[in-house]
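Novice: Here's a sequence, model it:
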Amino acid sequence: MQNEKRVVLITGASSGMGYASAKYFHDHGWVVYAGARRTQRMQDLYELGIHVHQLDVTNNESNQNFVEAAIKEQGRVDVLINNAGYGEYGPLEEVNLENAKYQFDVNLFAAGELSKLVLPLMRKQQFGRMINVTSVGENVYMPLGGWYHATKAALGIWSDVLDMEIRQFGLRSIVIQPGATQSEWGDIAMQKAEKNLKADSPYRKLVLAIKKLLFSFQASATSDDLAKIFYKAATDSNPSRRYYHSLTDRIAVRIARNHPSLWRFGMWKMMRRMDR
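Specialist: You can find the predicted model right below:
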């Protein structure tokens, strides 16, 4: 990687991990292109000298404009961070399938399209990294999060396949799996869950229990903590396939993946406690 001019594109940069990462990379001398739908929330990033762009990752023209601006102005792209995402929570029986499809558009297909736009240039450079933000929810799961977990599991597998395909060109596709993080994510996910409930829903009691469970978790990680993980994945000379913030996150993933019965037992036990 060239040291004099490194360029990173970050989606979902108006809040949380994306916002913190834009600042962190900028502070470390990178040229940063920060994209999000709500550009008014990135005014202070703009004032720092970060390239702020209105970006709807579900819109082909918007994605093209974002990538082409960086290529035209800088001539290279070293790292693409596919961070944009959200949780479409709700009972699988009741979530509108159009909402579920939109969840896949944001959390999975956007990463695919943006990666296609930068890969030809990265191949020419013989350097480049796709950093794809999934979640411990790629493996760890709970009721109401079915569509969200499905998108994150799909993104993880997609990233692994891409990594196998592009390593021959000196490129990498890497996954970050954050755990509970201090952010707006939980509030938004539960707002979606309540909105997706039908008026006479038999799942209303379950939604209340999951809401209590989500907000009972003590999120130790901050967005700034995750920004450092993103930076490590971007700059490690021999990057890992997966990055976690904590040993707890890593253990939770391992239990859910290798001991599914144990994970389900623990989840039901926590849910019953919330139902009291």
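Novice: rest of the way, CA atoms for contacts and neighbours
Specialist: Noted.
Novice: Quick check, Phe66 in contact with Asp56.
Specialist: No: under the criterion of C-alpha atoms under 8 Å, Phe66 is not in contact with Asp56, lying 9.6 Å apart.
Novice: To compare against the first, here's the next sequence to fold:
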Amino acid sequence: MRKTIFITGCSSGIGRITAKHFQQKGWNVAATVRSNPEQDTELNSLDNVQVIALDVTKEDTIQSAVQQAVERFGKIDVLLNNAGYGSYGILEATPEQAMRMQFDVNVIGTLLVTKNIIPIMRKQQEGIIINISSMGGKITLPLGTLYHGSKFAVEGLSEALSFELEPIGIKVKLIEPGMINTNFEDTVMKNLNIDPSQTEYAPFLEKVMIAIQQAGSGASEAIVVAEKIYEAATDNKKQMRYIAGADAEEIIAARKQLDDDSYLSLIKQNWGL
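Specialist: Just a heads-up that it's a prediction; the model follows:
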């Protein structure tokens, strides 16, 4: 019997590549997008793929999407909480709305989707919940106050949740990607919160922006993450964390070996601060 994966954030990037990867492996895929699922001709053309509207900030759409997936496929074996984005910038220049949206999507959205999938897995007495974190959930970089805060939260909620779900047959796992070739620099610039009138930050911002422009050189392709997700979904291990990307392997390993002062000094040196 085919297994079924329910994925959030399939409009682009990691979510989309993962949906296609699991479909090619013979899985049923409930691929959710924020709006207009009928317009996704690529995913809709694939066998055993159901494209469903879901906004992780709106619980009624989550409930509807879960119901549709179960009606189509009968069960959900794996949940992939992938939907998310990064908001970067100077905290003083960041509007409250941007702060709330970062956590509503990356943290509250993950919790809401998980909450609505658990009853299905509880009745099945099995299931795997895979949350997309980041190496940014283990280390921090300049301008990432909101993004890193949200991913550190995903790390903590996943680990804590595992205690209550393991006794009822549900595993919780984390994927920690490094830099992925999905236009990181453009994304940072699009969501960058700065105020030109706050001139005191100008020297810092100039140095950071130069470093960001150079940051994508070691990025992995999204398929690297999709393959790691597939491994987590199928390896039958109790392993919780899976690192995706050579840069993430290196950086997370280095962070484990350094105390706080040494790590912060290293980042400042590498970023020219």
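Novice: care to give me the TM-score?
Specialist: TM-score of the superposed chains, computed with TM-score structural alignment, normalised by the length of the second structure, equals 0.92; 268 aligned residues with a C-alpha RMSD of 1.7 Å.
Novice: neighbour-wise, which of Phe66 and Asp56 of the first structure wins?
Specialist: For the pair Phe66 of the first structure and Asp56, the greater number of neighbours falls to Phe66 (23 against 20), based on other C-alpha atoms under 10 Å.
Novice: hang on, the more buried one in a strand?
Specialist: No: read with DSSP: H, G, I helix; E, B strand; the rest coil, Phe66 of the first structure is helix and lies in no strand.
Novice: which residues sit in contact with it?
Specialist: 35, 53, 55 (C-alpha atoms under 8 Å, 6 or more residues apart in numbering).
Novice: among these, who's most crowded?
Specialist: Most neighbours among those, by other C-alpha under 10 Å: Gly35, with 30 neighbours.
Novice: Provide the secondary structure category for that one.
Specialist: Assigned by three-state DSSP, the conformation of Gly35 of the first structure is strand.
Novice: Okay, the aligned residue in the second structure for it and Glu59 of the second structure: tell me how far apart.
Specialist: Taking TM-score structural alignment for the superposition, Gly35 of the first structure sits opposite Thr32 in the second structure. Remark: distance between Thr32 of the second structure and Glu59 of the second structure (C-alpha to C-alpha, to the nearest Å) = 14 Å.
Novice: Need the nearest residue in space to the spatially most central residue of the first structure, chain neighbours excluded.
Specialist: The centre of the first structure sits closest to Val133, judged by C-alpha atoms, centre = their mean, with a distance of 3.3 Å. Excluding the flanking residues, the one nearest Val133 of the first structure by C-alpha to C-alpha, 6 or more residues apart in numbering is Ile176, at 4.8 Å.
Novice: One more: Val140 of the first structure?
Specialist: Ala256 (5.5 Å).
Novice: From the contact counts, what lies against the helix or strand that neighbour falls within?
Specialist: Assigned by DSSP states H and E, Ala256 of the first structure belongs to helix 247-258. Other helices and strands packing on helix 247-258 of the first structure, by 3 or more C-alpha pairs under 8 Å, 6 or more residues apart in numbering; DSSP states H and E, are helix 260-274.
Novice: Which strands or helices does the helix it packs on pack on?
Specialist: Looks like helix 260-274 of the first structure contacts helix 204-214, helix 247-258 (3+ C-alpha pairs under 8 Å, 6+ apart).
Novice: mean shift of the first one relative to the second structure?
Specialist: Comparing helix 204-214 of the first structure with its match in the second structure after superposition yields a mean distance of 2.8 Å (mean C-alpha distance after the TM-score superposition for the first structure).
Novice: buried sites along that helix?
Specialist: 204, 206-207, 209-211, 213-214 (16 or more other C-alpha atoms under 10 Å).
Novice: Could you pull up the residues touching Ile76 of the second structure?
Specialist: Per C-alpha under 8 Å, 6+ apart, neighbours of Ile76 of the second structure: 3-6, 69-70, 117, 120-121, 127.
Novice: ok, which stretches of the first structure are strands?
Specialist: For the first structure, the strands defined by DSSP state E cover 7-11, 31-36, 51-54, 79-82, 128-133, 171-176, 242-243.
Novice: Quick one: the contacts of Phe66 of the first structure as a markdown table, columns for distance to Leu97 of the first structure too.
Specialist: As requested, the contacts of Phe66 of the first structure are exported to a markdown table (distance: C-alpha to C-alpha, whole Å):
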| residue | distance to Leu97 of the first structure |
| --- | --- |
| Gly35 | 27 |
| His53 | 30 |
| Leu55 | 24 |
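Novice: How about residues contacting stretch 101-116 of the first structure?
Specialist: Against stretch 101-116 of the first structure from outside (C-alpha under 8 Å, 6+ apart): 57-58, 60, 63-64, 67, 80, 82, 84-88, 130, 132, 147-148, 151-152, 154-155.
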